[in-house]
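Asker: coordinates only, sequence not included:
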């Protein structure tokens, strides 16, 4: 993967570094959010879920408008502005004593992270030829997972000294990237197309709804994200219900470690081989592995079984994620690239709903029913993905089709 950095221009590498800096900042703090809210605001577990889950939902919905801004405003200005919101969000959460302000700062940070994600992906479409974008998406996803693998350990050490230190470290990482991009960022970079007259947000929304391919991928992403968006969350819920706390802790520690290791080792190797020409086959393989992984979860009785199941599940993850980025990149008109990626971000709504739906299933049905439900979401999501990809393959006519 390191050779890829030498292959890309400096402006691309600078955008890629945002994945590591900002995800590390996110991963340092988020695992300890529950403890912080419990100790500082004396909230119960259900209220904490409402605060954290509500902020994620609001941030995901607002990201659609962030995609609209991406198609209207300079990428340089957007990255600086939202990196500033990212930094201020963590500082605000650290110093405020009012829950409603904490919630607003939490929304600010989630919104900023989502918008920067959209801006960076849209910028790759300007900076790289289509053949190179699958590889850069895989590199970026690997960096994101490195951040998620390393961040909680840094956060644990800082939280042990003082619960406010993870927030400060996350703010420092955000500020570091802000200063770096302010000095060396490409001031001419923009996804906006001056040849196209400005269109209102509502009008653009109507355009997106008329794109059958995008609707299929958005619905498919939301449905499948129920299963893979927060999979450690529903595994924890299942194990707490069916086994001892000690076994639950052992399994979750193993699952997180195996997931991060497989992604870091295989993401770039697999991702760079995914091509538009065989997108349907790759998606079928990815969703089949998701399904096998969930079946493995249902049958697991030991830590080794859980490790093997999550390894299979993770290979599906490293196939589907770059494949869906490539699909959106292929169908998005240049002047609406940001909005298309913003619509794709709505799949995060499915991830936020996963633990909620699994909680209801565990409370009202036999424990294994949860896995049947997750398998159904995977199958339904995969069908929508394949419908969108098949329709796109039949109706794509070449570069002119993308500029419609």
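Answerer: Looks like it came in fine. Keep in mind it's a predicted model, so treat the numbers as computed, not measured.
Asker: drop to CA atoms for contacts and neighbour counts, all remaining ones
Answerer: Will do.
Asker: so where do the helices sit in the stretch 51-200 of the chain?
Answerer: 75-95, 99-127, 130-161, 165-184 (DSSP state H, counting those that start in this stretch).
Asker: Which residues are in contact with residue 74?
Answerer: 187-192 (C-alpha atoms under 8 Å, 6 or more residues apart in numbering).
Asker: To residue 366, which of the helices of the stretch 51-200 of the chain lies closest?
Answerer: With C-alpha to C-alpha, the closest approach to residue 366 among the helices of the stretch 51-200 of the chain belongs to helix 130-161: 32.3 Å.
Asker: could you check the angle helix 165-184 makes with that closest one?
Answerer: 140 degrees (axes from the mean of the first three to the mean of the last three C-alpha atoms, to 10 degrees).
Asker: Give the buried residues for helix 130-161.
Answerer: 133-149, 151-152, 154-156, 158-159 (16 or more other C-alpha atoms under 10 Å).
Asker: out of the helices of the stretch 51-200 of the chain, nearest to residue 239?
Answerer: helix 130-161 (21.2 Å).
Asker: counting contacts, what elements does the closest one pack onto?
Answerer: The criterion is 3 or more C-alpha pairs under 8 Å, 6 or more residues apart in numbering; DSSP states H and E, and the helices and strands that helix 130-161 contacts are helix 10-29, helix 99-127, helix 165-184, helix 245-271, helix 303-331.
Asker: which one of the contacts of residue 74 has the most neighbours?
Answerer: Neighbour counts for the contacts of residue 74 (other C-alpha atoms under 10 Å) peak at residue 191, which has 26 neighbours.
Asker: Not counting sequence-adjacent ones, nearest residue to it?
Answerer: Distances taken as C-alpha to C-alpha, 6 or more residues apart in numbering put residue 71 closest to residue 191, at 5.5 Å, once the chain neighbours are dropped.
Asker: residues contacting that neighbour?
Answerer: By C-alpha under 8 Å, 6+ apart, residue 71 lies in contact with 191-193, 335-339.
Asker: State the pair within these that is farthest apart.
Answerer: Applying C-alpha to C-alpha across the contacts of residue 71, the maximum distance is between 193 and 339, 13.0 Å.
Asker: Out of the two, name the residue with the larger neighbour count.
Answerer: Per other C-alpha under 10 Å, whichever of residue 193 and residue 339 has more neighbours is residue 339, with 28 against 14.
Asker: give me the number of residues near the closest residue to the more buried one other than its chain neighbours?
Answerer: Closest residue to residue 339 apart from its sequence neighbours, by C-alpha to C-alpha, 6+ apart: residue 67 at 4.1 Å. Neighbour count for residue 67, taken as other C-alpha under 10 Å: 28.
Asker: dropping in the other structure now:
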């Protein structure tokens, strides 16, 4: 068996930093709505606006951040963003006005949309093409490890101190990581491919949107995110409405979701390396659809456990493959721009809770989960169409080369 070459040290630094910073983020952000409700006495509508502004801003910010990381270099964007992000979290702990919270969470979304494409692009720069699927899998596993540890730490810290302390701790942890990155990144020469004839951001937007494969991949991801966003928005409300112990059931579901990802992500990814990324996406989408159909019949805990397990399998197959498909169609000097443009999928995370909340008013889980199953299923069309356009583009490039 051919031995797999180890990842570059910078890839491990970013993966380790992903666990570190996501633990910090998960200590604070999931509790933002409760913090505003309990300590600031904010109206629920304003809380919704405050929470929703982050993915909304990230939708546009991702493309801008991706463009900047291609134009000016990964290191500059990463280091600038991480220190600004640190002050954003400290600002959460100090803020008193709801409008300041809205502004700060908009900055939070902007920082994430800058930081994510630039760190992903940096890992791509230092990873061989045949190892990138495994690299993205490890990154997604790292996020889920943080997703288990962070909220538990945040809940514990909030119970033994003031509820603002997790925000200050998060800001401090981001600053520490920023200093560490400054030291490490200055020790290595960046391998980024810089375009010899850089173009204006609006020209780049035209170039990216003219890539039909990318457009279809983004549309497919939006539909998936509409469905997946229900896990954090309408599913807890559905459980609270329909079960006496809804909060307990939701905590069980969330813990099980993260545990399954941690346990099965890597073995499933090893198997999925044998098939194409678009086929892995298709399998994942079908698991999503089956899981939401099972939620329709989720009248007790065992059925809910089966449903979330199936949805989680869909998550394991789809999310790492999203980035692989973008990487495969992105030119070497536009990796950050393409990964940033892919952040337009956050449109689904923004409109998903709104659609789900409206469907929930009909009073039956069948409307909610049946519609979500259909919406997610439609994403198969977009990914398959995108893959066909990607194949056609590669064939044209081969002919031009001849």
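Answerer: Perfect, I can see it now. The model shown is predicted, which means the values in this text are computed figures rather than measured ones.
Asker: How close are the two chains, by TM-score?
Answerer: Overlay of the two chains. TM-score (TM-score structural alignment, normalised by the length of structure 2): 0.93; 398 aligned residues with a C-alpha RMSD of 2.3 Å.
Asker: Out of the helices of the stretch 51-200 of structure 1, which gets nearest to residue 240 of structure 1?
Answerer: Counting by C-alpha to C-alpha, residue 240 of structure 1 lies closest to helix 130-161 out of the helices of the stretch 51-200 of structure 1; the figure is 21.3 Å.
Asker: surely residue 266 of structure 2 meets residue 137?
Answerer: Yes: under the criterion of C-alpha atoms under 8 Å, residue 266 of structure 2 is in contact with residue 137, at a separation of 6.8 Å.
Asker: among the helices of the stretch 51-200 of structure 1, which is nearest residue 308 of structure 1?
Answerer: helix 130-161 (18.5 Å).
Asker: so how far is the closest one from its chain's centroid?
Answerer: Counting by C-alpha atoms, centre = their mean, to the nearest Å, helix 130-161 of structure 1 is centred 11 Å from the centre of its parent chain.
Asker: Same check on stretch 109-124 of structure 1?
Answerer: Mean C-alpha position of stretch 109-124 of structure 1 versus that of the full chain (C-alpha atoms, centre = their mean) differs by 10 Å.
Asker: Around residue 76 of structure 1, how many other residues sit close by?
Answerer: Look at residue 76 of structure 1: counted by other C-alpha under 10 Å, it has 18 neighbours.
Asker: Residue 49 of structure 2 maps to what in structure 1?
Answerer: Counting by TM-score structural alignment, residue 49 of structure 2 lines up with residue 50 in structure 1.
Asker: Secondary structure element holding that match?
Answerer: helix 45-70 (DSSP states H and E).
Asker: tell me what that helix is packed against?
Answerer: helix 33-41, helix 99-127, helix 337-344, helix 348-364.
Asker: With structure 2 overlaid, report how far the last one is off on average.
Answerer: Taking mean C-alpha distance after the TM-score superposition for structure 1, the mean distance separating helix 348-364 of structure 1 from the aligned residues in structure 2 is 1.5 Å.
Asker: which element follows that helix toward the C-terminus?
Answerer: Proceeding N to C from helix 348-364 of structure 1, the next assigned helix or strand is helix 369-395, under DSSP H and E.
Asker: Can you check what angle separates that following helix from helix 303-331?
Answerer: Taking the same axes, to 10 degrees, one finds helix 369-395 of structure 1 and helix 303-331 inclined to each other by 30 degrees.
Asker: Which neighbouring elements make contact with the next helix or strand after helix 369-395 of structure 1?
Answerer: Next helix or strand after helix 369-395 of structure 1 toward the C-terminus (DSSP H and E): helix 399-402. Counting contacts by 3+ C-alpha pairs under 8 Å, 6+ apart, helix 399-402 of structure 1 packs against no other helix or strand.
Asker: if we can go back for a sec, who's in contact with the match of residue 49 of structure 2?
Answerer: So residue 50 of structure 1 contacts nothing (C-alpha under 8 Å, 6+ apart).
Asker: Look up how far residue 84 of structure 1 lies from it.
Answerer: Distance of residue 50 of structure 1 to residue 84 of structure 1, given as C-alpha to C-alpha, to the nearest Å: 26 Å.
Asker: aligned partner of residue 340 of structure 1 in structure 2?
Answerer: When structure 2 is aligned by TM-score structural alignment, residue 340 of structure 1 is paired with residue 338.
Asker: what's the answer for residue 296 of structure 1, then?
Answerer: Matched by TM-score structural alignment, residue 296 of structure 1 corresponds to residue 294 in structure 2.
Asker: Pretty sure its match sits against residue 300.
Answerer: No: using C-alpha under 8 Å, residue 294 of structure 2 makes no contact with residue 300, being 11.4 Å away.
Asker: Of the two, which one has the most company?
Answerer: Ranked by neighbour count (other C-alpha under 10 Å), residue 294 of structure 2 and residue 300 place residue 294 first, with 23 against 10.
Asker: Sticking with residue 42 of structure 2, tell me its helix or strand.
Answerer: Applying DSSP H and E, one finds residue 42 of structure 2 in no helix or strand.
Asker: any idea how far it is from residue 60 of structure 2?
Answerer: Here the criterion is C-alpha to C-alpha. By it, residue 42 of structure 2 lies 27 Å from residue 60 of structure 2.
Asker: ditto for residue 311 of structure 2
Answerer: 28 Å.
Asker: same check, this time on residue 144 of structure 2
Answerer: Applying C-alpha to C-alpha, the value for residue 144 of structure 2 to residue 60 of structure 2 is 25 Å.
Asker: One more: residue 141 of structure 2?
Answerer: From residue 141 of structure 2 across to residue 60 of structure 2, the span is 26 Å (C-alpha to C-alpha).
Asker: next one: residue 80 of structure 2
Answerer: Per C-alpha to C-alpha, residue 80 of structure 2 is found 18 Å from residue 60 of structure 2.
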